[in-house]
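# predicted model, plus sequence, below.
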Amino acid sequence: MTPSQLEPPSPPTPGTITRLARTLRGLPPAERWWGPGCAGMAGWLKRAALSLPPEDLTPRFRALLAKVREGEPVLPDEAKHHQYVLVRGMLGDELPGYLLDNVQRLERRGLSVREAAVDTEGLLADNVAVLREALLDAEHFGRTVVLVGHSKGGVECTATLALYPELHHVVRAVVTLQAPYGGSSIAHDLATTPELRRVIDFAFPLLFHGVSRSVEELSYFQRQAFIQQHPYPAGIPTVSLASSRLSRRSTLYPLQRYLHERYGYQADGMVTAVDAEVPGARMVRLDDMDHAEAAMRGLPGLGRYHPGDVTEVMVALALETR
């Protein structure tokens, strides 16, 4: 028997989850925290708004959705004149099938579609720069753009137009799907609770090569500061989807229940419905959709919506306004 055969085998390299668990165990105990969390913060923007109440498009949405489900066309003729830039939300790069049905549906309708190359765990400023380049490209080739952003992606769409008003003429319309425009209760608690903050500070870089500050940017404090300095401009045709759901059949039920029982918030599991309302936007409000259903196909019998159907109808609604 050779010496190499006598040597014990090398231990396997620990996986990511194992390394994360060891790292967290090695940290000093987090401060015990019994603060108010984000109690009373949801809907701050709506309470402060001085504008007229938004137009409720929910009945129109349901009517068009019924047509789409029957295979009837709902997009106007002008739809083929624009380019559609879809923007992923937080962790979108990590989720198989994320926005796949949304993109494929628009492509099957003969539309020009591209996904913005944003870093879904990156900072707002970096992703805004990516969207600005996409708009500049469209301007160079004489095209107009419809921006479609899900979750954090919707925040980045609106931020780009708030920061670069000279590009408004390039954008035909904006669609936000469950975007935490006013802030995210879940992100706020993750960023401000000591016992949770250390998880994102270590898990985000280790598991997703992300920046934990990208979560903090969706807290109420930071969204308030940004919106006060860079309000969403008027005059851009915008349609926003706000949703909520409280159902054991939802994969996000634990988060829905947390927000409902701790704060009394009606949420889709990640965003409270009232915080998804963009000032000046025409609104679609659903009380039976969780945060994943607008961007990912669910298991049969668990979800009520198909992402492609939702996207097609929302785009049709956005193009009805000039």
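Ah, there it is.
# okay, CA-based contacts and neighbour counts for the rest of this
Noted.
# next, the buried residues of stretch 133-150.
134, 135, 138, 139, 143, 144, 145, 146, 147, 148, 149, 150 (16 or more other C-alpha atoms under 10 Å).
# residues contacting the third one?
Under the criterion of C-alpha atoms under 8 Å, 6 or more residues apart in numbering, the contact partners of residue 138 comprise 83, 144, 145, 170.
# now swap in the last one and tell me
Counting by C-alpha under 8 Å, 6+ apart, residue 150 touches 87, 88, 89, 176, 177, 178, 179, 294, 295.
# surely the first one meets residue 148?
Put plainly, it is residue 87. Yes. Contact status for residue 87 versus residue 148: in contact at 6.2 Å, counting by C-alpha atoms under 8 Å.
# can you name the next helix or strand after the top helix by length along the chain?
With secondary structure taken from DSSP state H, the chain has its longest helix at helix 124-140. Of the helices and strands lying after helix 124-140 in sequence (DSSP states H and E), the nearest is strand 144-150.
# return the distance of that next one from the chain's centre.
13 Å (C-alpha atoms, centre = their mean, to the nearest Å).
# grab the nearest non-local neighbour of residue 244.
residue 268 (3.9 Å; C-alpha to C-alpha, 6 or more residues apart in numbering).
# may I see the buried residues of stretch 107-125?
So for stretch 107-125, counting by 16+ other C-alpha under 10 Å, buried means 111, 112, 113, 116, 118, 119, 120, 121, 122, 123, 124.
# next step: those restricted to helices.
residue 124.
# turn the buried residues of stretch 107-125 into a markdown table, columns for distance to residue 243.
What follows is the buried residues of stretch 107-125, written out as a markdown table (distance: C-alpha to C-alpha, whole Å):
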| residue | distance to residue 243 |
| --- | --- |
| 111 | 27 |
| 112 | 28 |
| 113 | 25 |
| 116 | 24 |
| 118 | 24 |
| 119 | 25 |
| 120 | 21 |
| 121 | 23 |
| 122 | 25 |
| 123 | 25 |
| 124 | 23 |
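# one more to weigh against that first structure:
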Amino acid sequence: MFLSSLISRARRTVRGSAEDIGWLQHGVHTLPNSMVYLLVPGLISNHGPLYFVNTKMRFSKMGLACHIAKIHSEASIEKNAREIKEYIEEIYWGSSKRVLLLGHSKGGVDAAAALSMYWPDLRDKVAGLVLAQSPYGGSPKASDILQEGQLEDLAYEKRKEFLRKHQLPKELSVVSLNTEAGLAPGVLAMFSHVAHAELPLVAPLAAGQSAKLPVVMPLAAAMAACAQLLQVRYGEKSDGLVTCRDAEVPGSVVGRPKHKLDHAWMVYSSMNDDSSDITGGDWTEAEG
């Protein structure tokens, strides 16, 4: 034991910090396993079975406890806030670990509502909150086009009314992320993997052949078109659905990646084979 320790110290003295310098660029990341990570999905998650799947897999590969909140994303903010509160309490009682919430899009708004409405009950059970591309201040899409119905809660007037009544506690650690959608012609050729389609088994499959086909959609092109519209009409930069300014929670630590990333980037994988592209799982890990 002593000899092993002595050798280790001698090696460290000779090597110095050579193995540590630049560790962030070497793909060596560590997140604490002293907490449980709860991913809160946004709108259309009920219609997209692969929503947050890659992100959850990334956490699982690091040996971290991670759950996706099974809420009805199109329900009201107040209803989802109650359900998220119950998720947090159930996770805490089962693991005795505090919960770090990561909400995407409306999921971030729902998660923030849960903490602002039920903070006395959740104070000792929550480690922090990360909002990714969330319309915390509201959404011009909800106000201008889709104000009534399921998106009414995200209209500016509704958000102003809600935030007058319910503010995030000052002692809560909050990180908010905003991104800009790419407008270059290349985004028109990008497709996102959103689901799997089962093939009818009319004949036996060959060894190793999958009965599933990837379902892809040109989400990047759609987000680019929406972002350009917001840029022309309001002069505001956005990820296609949420403006950068509306995604920043006052008083929070704000992340603004240099990469051009649209609203769907974090939750759906791209069919682009460029390994240099960062993924939602990469940024989620960095946020933690």
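That came in fine, so what should we check first? Computed from a predicted model, the values in this text were never measured in an experiment.
# thinking again about what came up before, ok, average deviation of the longest helix of structure 1 from structure 2?
After superposition onto structure 2, helix 124-140 of structure 1 sits on average 1.5 Å from its aligned residues (mean C-alpha distance after the TM-score superposition for structure 1).
# what angle separates that helix from strand 144-150?
150 degrees (axes from the mean of the first three to the mean of the last three C-alpha atoms, to 10 degrees).
# ok so, going back, who wins for neighbours among the contacts of residue 150 of structure 1?
In terms of neighbours by other C-alpha atoms under 10 Å, the contacts of residue 150 of structure 1 top out with residue 178 at 36 neighbours.
# show me what that one lines up with in structure 2.
Counting by TM-score structural alignment, residue 178 of structure 1 lines up with residue 133 in structure 2.
# then residue 189 of structure 1?
So residue 189 of structure 1 corresponds to residue 144, using TM-score structural alignment.
# what's the burial count for its match?
Residue 144 of structure 2, neighbours per other C-alpha under 10 Å, totals 11.
# list the contacts of it.
With C-alpha under 8 Å, 6+ apart, residue 144 of structure 2 has no contacts at all.
# so which residues of structure 2 form strands?
Counting by DSSP state E, one finds strands in structure 2 at the ranges 35-40, 66-68, 98-104, 126-132, 174-177, 192-198, 212-217, 253-255, 269-270.
# who wins for proximity to residue 22 of structure 2 among those strands?
With C-alpha to C-alpha as the criterion, residue 22 of structure 2 lies closest to strand 253-255 of the strands of structure 2, at 20.6 Å.
# residues in contact with the closest one?
174, 175, 176, 177, 178, 248.
# what distance separates it from the centre of its chain?
14 Å.
# once aligned to structure 1, how far is it on average?
Averaged out, strand 253-255 of structure 2 is 0.5 Å away (mean C-alpha distance after the TM-score superposition for structure 1).
# where does that strand end up in structure 1?
Residue span in structure 1 matched to strand 253-255 of structure 2, by TM-score structural alignment: 282-284.
# nearest spatial neighbour of the residue nearest the centre of structure 2, chain-adjacent residues omitted?
For structure 2, the residue sitting closest to the mean C-alpha position, by C-alpha atoms, centre = their mean, is residue 104 at 4.2 Å. Nearest residue to residue 104 of structure 2, sequence neighbours excluded (C-alpha to C-alpha, 6+ apart): residue 132, at 4.8 Å.
# returning to that earlier point: ok, so of the contacts of residue 138 of structure 1, who is nearest residue 285 of structure 1?
Once C-alpha to C-alpha is applied, the member of the contacts of residue 138 of structure 1 that ends up nearest residue 285 of structure 1 is residue 145, at 24.6 Å.
# trace that closest one over to structure 2, please.
In structure 2, residue 145 of structure 1 lands on residue 99 (TM-score structural alignment).
# structure 2: which residue goes with residue 154 of structure 1?
Using TM-score structural alignment, residue 154 of structure 1 pairs with residue 108 in structure 2.
# give me the number of residues near its match?
Count around residue 108 of structure 2 with other C-alpha under 10 Å applied: 27.
# how close does it sit to residue 177 of structure 2?
10 Å (C-alpha to C-alpha, to the nearest Å).
# mutual contacts of those two, please.
Common neighbours of residue 108 of structure 2 and residue 177 (C-alpha under 8 Å, 6+ apart) are 130, 131, 132, 133, 134.
# contacts only, for the last one.
Residues in contact with residue 134 of structure 2 (C-alpha under 8 Å, 6+ apart) are 103-109, 176-178, 242, 246-247.
# same deal with the fourth one?
Residues touching residue 133 of structure 2, when contacts are defined by C-alpha under 8 Å, 6+ apart, comprise 104, 105, 108, 176, 177, 178, 179, 239, 242, 244, 247, 263.
# out of these, which is nearest to residue 139 of structure 2?
residue 242 (5.9 Å).
# hmm, back to that, the residue nearest to residue 104 of structure 2 and residue 177 touch, don't they?
Yes. In terms of C-alpha under 8 Å, residue 132 of structure 2 counts as a neighbour of residue 177; the distance is 4.7 Å.
# okay, and the common contacts of these two?
The contact lists of residue 132 of structure 2 and residue 177 share residue 247, where a contact means C-alpha under 8 Å, 6+ apart.
# quickly find the element holding residue 4 of structure 1.
Going by DSSP H and E, residue 4 of structure 1 is in helix 3-6.
# where does that helix end up in structure 2?
Under TM-score structural alignment, there is no match for helix 3-6 of structure 1 anywhere in structure 2.
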